[in-house]
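S.K.: what's the 3D shape of this:
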Amino acid sequence: MINMQPYENPEYFLWLSLALLPIIIGLLKGKRWRIYETIVSFAFLFLIFDANKFVQGLALIGYVAFEMCLMFAYFKYRQKRNDTWVFVIAVLLAIFPLVIVKITPVFEHGAASIIGFLGISYLTFKIVGIIMETRDGMIKSLDFLKVLHFILFFPTISSGPIDRYRRFIKDYDTVPSVEKYVNMLGKSVHYIFLGFLYKFILAYYFGSVLLPQVSALALAHGGISWYLVEYMYVYSMDLFFDFAGYSLFAVGTSYAMGIETPMNFNLPFISKNIKDFWNRWHMTLSFWFRDYIYMRLVFFLMKKKLVKNKVNLANLGYLTLFLIMGFWHGVTWYYIVYGLFHACAIIICDVWLRFKKKHRDKIPSNRFTKIFAIFLTFNLVCFSFLIFSGFLNTLFFMKH
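M.R.: As a prediction, this is how the structure comes out:
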C-alpha cells in the first residue's frame, strides 16, 4: 500500500497536481464540484493513514465520530438552553482526547497514545472553535457534511493553518468569480513555489546539513559555548523555514481549491517587539489562543470582579495563555519554560510600552532604534527557540 505524508516528497505533489486539475478546471468554468472535492479529500486522507499509519487512521475515525456526536448534541442543546456548566463540559469533552494524547508519553516512558494521529491538535482547535461560537450564538446552523469537510480538509490537516468554520463555509458555499479565481490561482502557484524554497532548500540546508554539525560540536564542547549560540540560530532558521514551508503548501493547495485559508506567517523575524512577533508567527494559532482563551478568561475575571486592576488582569491572562500553549506542545520542562518565557517577555514588553507612552518626548524614535528593536526581538525569539528545541535538556541533563 502507498503511504504518503503531506508535502514530504515529489510523488505527493505529482498526485496532488493530478487530483487538483479537475477542481481547477471546474472553478475556471465557474463551477465547484463538491462531490469530487469530497472524494479527493477522502482519497488523500486514506493515503496519509493507510499502511503503517493504519492504527492512526482508525484513531482518526473514532475521534471524528466522537467529536461529531458531541458538536451536534451541544448544538441541539444550545437551541433551547445555554447553561454554562453544559458548555464547560462540552469543551472539556472536546479536548479530552488531545489531553490523553499529550500526557500519555509522560506515564508510558515516551510511548505515543494509541488514540493519537497526525493533526489531532489542529482538528481539536477547529472543533472547540465551533463549540465556542455555537455558545456565543454566532453559528446559527450546522450541516453534517460541511462540518465533516471543514474538520477533515486535507490540505491543512497535518500542520494547519487553523481556519474558522464560518470563514471556511463562506468560501465553500460560494464559487469565486473567474477573475478572482485566476488571481487566487496565481497566488497558489507563488505560495507553493515559495514553499519549495523554504522546505526543500532552506530548511534542508539548515536542518539536515548545518544542524547535525553544530549539534555535534556543541555536545562535544559541552556547557555554554559559541557552538551553542550557532545551534540556537541554525535551529531557529530550520524551525521557521520548515514550518512556514508546510504552511505555504497548505495555503497554496487551498487557494487552488478556491478556499482562502488564512496565512500562518508574516515575516516574523522583522518584528519590532515580542507582541508584534506573536501577530506574525503561527498567526492562526496565536489568534486562536487570543480569541478563545485569553479574551474569554479576561472577560470572565472582569465579569466576576476577581481581578480589578487592568494590568494584573492582562498579566494573569498572558501567564495562563502561554502556560497552556507550553503544555500543549508537550508535558516537558522545556516546553513549559518556553511558555513562561514568552509570557514574561510580553509582560515586560507591556511595561516598556506603557513607560514609552508616558515619556514619548524623551525617548528617541528613529531608524537606529527601530533596527535595534528588531535585532533585540530576533535574538530574544531565537533564545526562546533554543529552550523550545529541548537541546539544553540533552546538553545539560542527559548523558551523551
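S.K.: CA only for contacts and neighbour counts going forward, please
M.R.: Fine.
S.K.: so how far is the longest helix seen in the chain off the chain centroid?
M.R.: When the chain is parsed with DSSP state H, its longest helix is helix 226-256. Between the centre of helix 226-256 and the centre of its chain there are 13 Å (C-alpha atoms, centre = their mean, to the nearest Å).
S.K.: so what's the most centrally placed residue in the chain closest to, chain neighbours aside?
M.R.: Residue closest to the mean C-alpha point of the chain, counted by C-alpha atoms, centre = their mean, is Leu285 at 4.3 Å. Leaving aside its chain neighbours, Leu285 sits nearest to Ile162 (6.5 Å; criterion: C-alpha to C-alpha, 6 or more residues apart in numbering).
S.K.: work out for me the element the closest residue to Lys140 other than its chain neighbours sits within.
M.R.: In this structure, Lys140 finds its nearest non-sequential neighbour in Thr134, 7.3 Å apart by C-alpha to C-alpha, 6+ apart. Secondary structure assigned from DSSP states H and E places Thr134 in helix 120-135.
S.K.: and for that helix, what's in contact with it?
M.R.: Applying C-alpha atoms under 8 Å, 6 or more residues apart in numbering, the contact partners of helix 120-135 are 60, 67, 71, 74-75, 78, 82, 87, 90-91, 94-95, 98, 139-140, 151-152, 157-160, 162-165, 288, 292.
S.K.: give me the neighbour count for Phe54.
M.R.: By other C-alpha atoms under 10 Å, 16 other residues sit near Phe54.
S.K.: next: Thr394.
M.R.: 12.
S.K.: ok, now how distant is it from Tyr233?
M.R.: 17 Å (C-alpha to C-alpha, to the nearest Å).
S.K.: picking that back up, give me the contact list for the next helix or strand after the helix holding Thr134.
M.R.: Proceeding N to C from helix 120-135, the next assigned helix or strand is helix 144-151, under DSSP H and E. With C-alpha under 8 Å, 6+ apart as the test, helix 144-151 has contacts from 38, 68, 123, 126-127, 157, 165, 168-169.
S.K.: repeat the analysis, applying 10 Å as the threshold.
M.R.: 34, 37-38, 41-42, 64-65, 68, 71-72, 122-127, 130, 143, 152-153, 156-157, 162-166, 168-169, 172-173 (C-alpha atoms under 10 Å, 6 or more residues apart in numbering).
S.K.: now the second one, please; I'll put the structures next to each other:
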Amino acid sequence: MINLQPYTNPRYFLIILVALLPLIIGLYFGKRFKIYEAIFSLVFLFLMFDGKDTIQGWQLIAYVIFQFIITFAYQRYRQAGKNKTWVFCLAVILAILPLTTVKIAAVVPTQVASLIGFMGVSYLTFKTVEVIMELRDGTIKKVDPITYARFLLFYPTLSSGPIDRYRRFKADCDKAPEREEYLDQLRLGTRYIFQGFLYKFIIGYVFGTIWLPQVAHAAQVLGNANGGLKISWALVAYMYCYSMYLFFDFAGYSLFAVGTSYFMGIKTPMNFNKPFISKNIKDFWNRWHMTLSFWFRDFIFMRFTFFAMKKKLIKNRIRISQVAYLVDFLIMGFWHGLTWFYIVYGIYHALAIIINDIWLRFKKKHQKQIPHNKFTQALAIFLTFNVVCFSFLIFSGFLDTLWFH
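M.R.: I've put the predicted structure just below:
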C-alpha cells in the first residue's frame, strides 16, 4: 500500500489530480459531488496514515470523536439558553487538552506523545476552539455535523493549515461556484501549485538542502574554535539562509494546500503575502502565516483585551495592549514547543511589537520633525527584515546547538 504524505513529491500531485477529476468536472457543470468528496478525503486520509503511521490514523479518529462530543455538548448547552463562563472555559480546556498533552509529553520522558500525537493535531485544535468560541458569541448558531466533519477533515489543509474558519468554509461547501468563478479558481489553483513547486522544490531545496547544512557546519566549526557561541560570518549566513528556507518551504506547502482547495471549489485563505517587504513588525504579522496570526489576534489578543477592560485589570489602554501582546505571543511560543528558544521567540516578537507601537505613537506626535520618504521606507523594510531574520535564528534552535553541544 502507498503511503502518501501531502505535497512531498511530483507523483503525489499526479495521483491527486486524477482523483480530483470527477469533482472538477462536476463543479464545472455546477454540481458539487459531496459523497465523492467525502470518499476522496477518506481514501487519501487512509493512504496518508497507512503503514507505520496507522496508529496516527486511529488517533485522528479518536480525536475527532472526542471533539464532536465536546462541541455538540456545548452547542446543546447554548441552545438551552445557558451561557455560564465556567462551562465555556471547561469546553475550551477540554478542546485543547489533547494538544497540551502532546506539547508537554514532547519534553517529558513518556509514551503519551506517541499515543495521541498525530499529524495535524494543532490545526484541528485551532478549528475546534474557534467553533466553541463562536458558539458562545452567537456568531455560529448551529453546527451541522456533516459540515463540521468535512471542516475538520478537509484533506488539503489537514496536516499544516492554512487555518480556515467554519462559517467561511460552510458557505463554500454548501454550494457549487458559478462556472466563471470556478474557472477563475482553477486558473488561480494551477498558478498557486506551480508557484508552490518553485518555492518548495527549487528555492526551498537550494536554501534548505544545499546551502543550510554547509553554513551550519561552518558556524559550528568557527564556534568550537572560539570556545563557544561567537558571531561569525557563518552564523549570519545561517540566519539568512534558514529564514529563506523557512519561508519558501512553508509558503510553498501553503500554496499547494490553497491550490488543491481551489480545485475542490473551496477558497481556503492564503497564508503569506510578501512578508519580507513589511515596513514594521506589526505589518509583518499581517503578512506572515496570516491564518495563524489572525487566529491568535481574534481568539487570544482581542479576548484578553476585552476581558482586561471589562474586569478593569489595567486602567491604561496602552498597557492593556502591551500585556495582551505578551500573552498572545507567549502562548504562540508555547504552542510551537516547550523549549527555551520557542518561548524566547514569542517574547522577542511581543517586545518588538510593543517597541514598534511606542515608536509609531512617537512618530505620529512628531510627524513634522521625522522625515518620510522612499529612503526611510526602504530603511524600515531593511530593519524589519533583519529583526525578523534574527527571530528565526532563535526559532531554529541552532543557537541551542552552539551553546549546549
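S.K.: post the TM-score for the overlay when you can.
M.R.: The TM-score (TM-score structural alignment, normalised by the length of structure 1) is 0.98; 398 aligned residues with a C-alpha RMSD of 1.0 Å.
S.K.: run the chain-centre distance for the helix holding Thr134 of structure 1.
M.R.: 13 Å.
S.K.: against Lys272 of structure 1, how distant is Thr377 of structure 1?
M.R.: 6 Å.
S.K.: ok, back up a step: what do we get in structure 2 for the residue nearest to Leu285 of structure 1?
M.R.: By TM-score structural alignment, Ile162 of structure 1 lines up with Ile163 in structure 2.
S.K.: can you tell me what sits against stretch 82-99 of structure 2?
M.R.: With C-alpha under 10 Å, 6+ apart, stretch 82-99 of structure 2 has contacts from 63, 66-71, 73-74, 76-78, 100, 103, 105, 113, 116-118, 121-133, 135-137, 335.
S.K.: and if you look at stretch 205-220 of structure 2?
M.R.: Taking C-alpha under 10 Å, 6+ apart as the rule, stretch 205-220 of structure 2 contacts 198-200, 202-204, 221-226, 228-246, 248-249, 398-399, 401-403, 405.
S.K.: tell me which residues in it are buried?
M.R.: 205-208, 211-212, 215-216, 218-220 (16 or more other C-alpha atoms under 10 Å).
S.K.: cool, and stretch 12-26 of structure 2?
M.R.: In stretch 12-26 of structure 2, counting by 16+ other C-alpha under 10 Å, buried: 13, 16, 19-20, 23-24.
S.K.: of those residues, which belong to helices?
M.R.: Short answer: those in helices (DSSP H) are 13, 16, 19-20, 23-24.
S.K.: could you check how far the aligned residue in structure 2 for Ile24 of structure 1 is from Ala176 of structure 2?
M.R.: Superposed on structure 2 with TM-score structural alignment, Ile24 of structure 1 falls opposite Ile24. Ile24 of structure 2 sits 11 Å away from Ala176 of structure 2, taking C-alpha to C-alpha as the criterion.
S.K.: mind listing the shared neighbours of these two?
M.R.: 30-33, 182, 264-265.
S.K.: filter the residues you listed to the buried ones?
M.R.: 32, 182, 264-265.
S.K.: tell me where structure 1 has strands.
M.R.: With DSSP state E, there are no strands along structure 1.
S.K.: and the helices in the stretch 51-200 of structure 1?
M.R.: 54-78, 84-107, 120-135, 144-151, 165-172, 178-196 (DSSP state H, counting those that start in this stretch).
S.K.: tabulate those helices (CSV), appending distance to Arg360 of structure 1.
M.R.: Output for the helices of the stretch 51-200 of structure 1, formatted as CSV (distance: least, C-alpha to C-alpha, whole Å):
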stretch, distance to Arg360 of structure 1
helix 54-78, 49
helix 84-107, 44
helix 120-135, 40
helix 144-151, 47
helix 165-172, 40
helix 178-196, 40
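S.K.: ranking the ones you listed by burial, who's on top?
M.R.: helix 120-135 (a mean of 21; mean count of other C-alpha atoms under 10 Å).
S.K.: that one vs structure 2, average distance?
M.R.: Aligned to structure 2 and superposed, helix 120-135 of structure 1 gives a mean residue distance of 0.3 Å (mean C-alpha distance after the TM-score superposition for structure 1).
S.K.: thinking again about what came up before, the match of Ile162 of structure 1 and Ser293 of structure 2, how far apart?
M.R.: Taken as C-alpha to C-alpha, the span from Ile163 of structure 2 to Ser293 of structure 2 is 10 Å.
S.K.: and what of Ala105 of structure 2?
M.R.: 25 Å.
S.K.: ok, now Asp184 of structure 2?
M.R.: Distance from Asp184 of structure 2 to Ser293 of structure 2, by C-alpha to C-alpha: 27 Å.
S.K.: ok, Gly252 of structure 2 next?
M.R.: Gly252 of structure 2 is 18 Å from Ser293 of structure 2, where distance means C-alpha to C-alpha.
S.K.: how about Asp400 of structure 2?
M.R.: Counting by C-alpha to C-alpha, the gap from Asp400 of structure 2 to Ser293 of structure 2 is 26 Å.
S.K.: got it, and Gln111 of structure 2?
M.R.: 31 Å.
S.K.: between these two, which one's more packed in?
M.R.: Ser293 (18 against 10).
S.K.: chain neighbours aside, what residue packs nearest to that one?
M.R.: Nearest to Ser293 of structure 2 is Trp285, by C-alpha to C-alpha, 6+ apart, at 6.3 Å.
S.K.: aligned partner of that neighbour in structure 1?
M.R.: Checking TM-score structural alignment: Trp285 of structure 2 goes with Trp278.
S.K.: so who does its match touch?
M.R.: 265, 268, 271, 285-287, 342, 346.
S.K.: so which of these persist in structure 2?
M.R.: Conservation of those in structure 2, assessed by both residues aligned by TM-score structural alignment, their matches' C-alpha atoms under 10 Å: retained contacts are 265, 268, 271, 285-287, 342, 346.
S.K.: okay, now the residue nearest to Leu285 of structure 1: neighbour count?
M.R.: 27.
S.K.: tell me the contacts of it?
M.R.: 121-126, 129, 151, 156, 261-264, 282-288.
S.K.: if we go to 7 Å?
M.R.: 122, 126, 284-285 (C-alpha atoms under 7 Å, 6 or more residues apart in numbering).
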